[in-house]
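> generate coordinates for the sequence data below:
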Amino acid sequence: MNKEFKLDYQSPIGVIEIIGSEECIQSIMFVDRDISMEHQPYVPKVLRDCYNQLDEYFKGERQIFTFPYEQKGTLFQQTVWAELTKIPFAETASYRNIACSLQNEKAIRAVGNANGKNKLSIIIPCHRIIGSNGSLTGYAGGLWRKEWLLNHERKMR
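So this is what the prediction gives:
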């Protein structure tokens, strides 16, 4: 079993907890708590890279992330998450759009379920998913964060 490391990033919209191993990032999630002041004597390079790239994203200097990551899930979830990464920066798509791109228009609810299980916020851009009618839909980090992220990306474009 790989050792797990954690690092908090203070974003403009709250604390983001980064979890990973020596090799890759496994979770990037907003947490409703203050930044952890717990000192870790060692933080792997991949976590420091993730931290720095998130900082560049929030400063408006980065649109693409280059650190290694992995996310465990079913084959269907992996396929949905791969489709999410194809949504262009500062643009949006709906669950229906993703289901159609998977050639399974009836899978809208399953796409929504997979989207909700995404543990790599921002990197796998589930915040770019909106309702078919253009409305903001659920987001684990809260709709206000989703709106902020979409506006942030539009300003950066």
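
> could you use CA atoms for every contact and neighbour count after this?
OK.

> from C100, how far out is the residue nearest to the spatial centre of the chain?
Nearest to the mean C-alpha position of the chain, counting by Cα atoms, centre = their mean, stands S121 at 1.7 Å. Distance of S121 to C100, given as Cα to Cα, to the nearest Å: 23 Å.

> and for S132?
Taking Cα to Cα, one finds S132 at 12 Å from C100.

> let's see this one next, to set against the first:
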Amino acid sequence: MEKTAVYLSPLGKILLAAEEEQITGLWFWGQKYFPQRLEGAPLTQGCAVLEQAKLWLCRYFAGERPEPFQQLLLRGTPFQREVWQLLRQIPYGETVTYGELSKILAARRGVSRFSAQAVGGAVGRNPISLLVPCHRVVGAGGSLTGYAGGLERKRRLLELERGSLFGD
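Have a look, this model is predicted:
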């Protein structure tokens, strides 16, 4: 059974979900692909992994560089999970393009090319926002594209990581 918690971030309410002491989801409230099944779920008290994730979020939004969160249960197709693992390797404060991700994936698989659109589809379906940093993926030339939590949030997350604290 999934356990849930809410975190009030500077960018809006966040829903966290966990199972078996691993985070299974982190969504901005109402974002694209928000799990409607959890919208009215009772909140869980005393779940260690949810409390650890909330502490990680506190540090993150304070402008610290928290270590990558390890207790994740990535649920998706094998291809999606492979892409999500790549996302976890993007350093804090840096970005990569969908095209660059597709080249990395092609090299890992020993093929000459891989579709940036397929990679983008997997990035967009990431169910664990922030902890699996899909906001660090940008379009060609650094353009802000494709974030399920909204482009304004994506812009502000990238600003936070670059030290401009939400443009202040």
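
> can you give me the helices for the first structure?
Secondary structure of the first structure, counting by DSSP state H: helices at 45-58, 75-84, 95-101, 108-116, 143-156.

> next, the mean deviation of the fourth one compared to the second structure.
Read that as helix 108-116 of the first structure. On superposition with the second structure, the mean distance recorded for helix 108-116 of the first structure (mean Cα distance after the TM-score superposition for the first structure) is 0.5 Å.

> chain center to that helix, what's the gap?
Centroid displacement of helix 108-116 of the first structure relative to its chain, using Cα atoms, centre = their mean, to the nearest Å, is 15 Å.

> save the helices of the first structure as CSV, and put in distance to T137 of the first structure too.
Below are those laid out as CSV (distance: least, Cα to Cα, whole Å):
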stretch, distance to T137 of the first structure
helix 45-58, 22
helix 75-84, 15
helix 95-101, 10
helix 108-116, 10
helix 143-156, 7
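
> closest one to E38 of the first structure among those?
Ranking the helices of the first structure by proximity to E38 of the first structure (Cα to Cα) places helix 45-58 first, at 15.4 Å.

> mean distance, that closest one to its aligned residues in the second structure?
Averaged out, helix 45-58 of the first structure is 0.6 Å away (mean Cα distance after the TM-score superposition for the first structure).

> pull the residues that contact that helix.
5-7, 9, 11-12, 18-25, 62-63, 65, 67-68, 152 (Cα atoms under 8 Å, 6 or more residues apart in numbering).

> please apply the same query to stretch 132-150 of the second structure.
For stretch 132-150 of the second structure, contacts defined as Cα under 8 Å, 6+ apart pick out 27-28, 31-33, 84-85, 87-88, 90, 93-99, 120, 123-126, 129, 151, 154-155, 157-158.

> mind listing what's buried in it?
Buried residues in stretch 132-150 of the second structure, counted by 16 or more other Cα atoms under 10 Å: 132-139, 144-149.

> nearest to R113 of the second structure, of those residues?
Using Cα to Cα, those come closest to R113 of the second structure at G139, 17.5 Å.

> that closest one maps to what in the first structure?
Aligned counterpart of G139 of the second structure in the first structure: G131 (TM-score structural alignment).

> what's the match for G93 of the second structure in the first structure?
The alignment partner of G93 of the second structure in the first structure, by TM-score structural alignment, is A90.

> correct me, but F5 of the first structure touches V43?
Yes: with contact defined as Cα atoms under 8 Å, F5 of the first structure reaches V43; the gap is 6.8 Å.

> for L7 of the first structure, give its distance to L120 of the first structure.
14 Å.

> residue contacts, the residue nearest to M1 of the second structure when sequence neighbours are not counted?
Nearest residue to M1 of the second structure, sequence neighbours excluded (Cα to Cα, 6 or more residues apart in numbering): E19, at 6.5 Å. Residues in contact with E19 of the second structure (Cα under 8 Å, 6+ apart) are M1, E2, K3.

> list just the nearest of the residues you listed to F79 of the second structure.
Among the contacts of E19 of the second structure, and counting by Cα to Cα, the member closest to F79 of the second structure is E2, at 23.9 Å.

> just give me the neighbour total for the closest one.
E2 of the second structure has 16 neighbouring residues, counting by other Cα atoms under 10 Å.

> how near is the aligned partner of it in the first structure to G138 of the first structure?
Matched by TM-score structural alignment, E2 of the second structure corresponds to E4 in the first structure. Going from E4 of the first structure to G138 of the first structure by Cα to Cα gives 29 Å.
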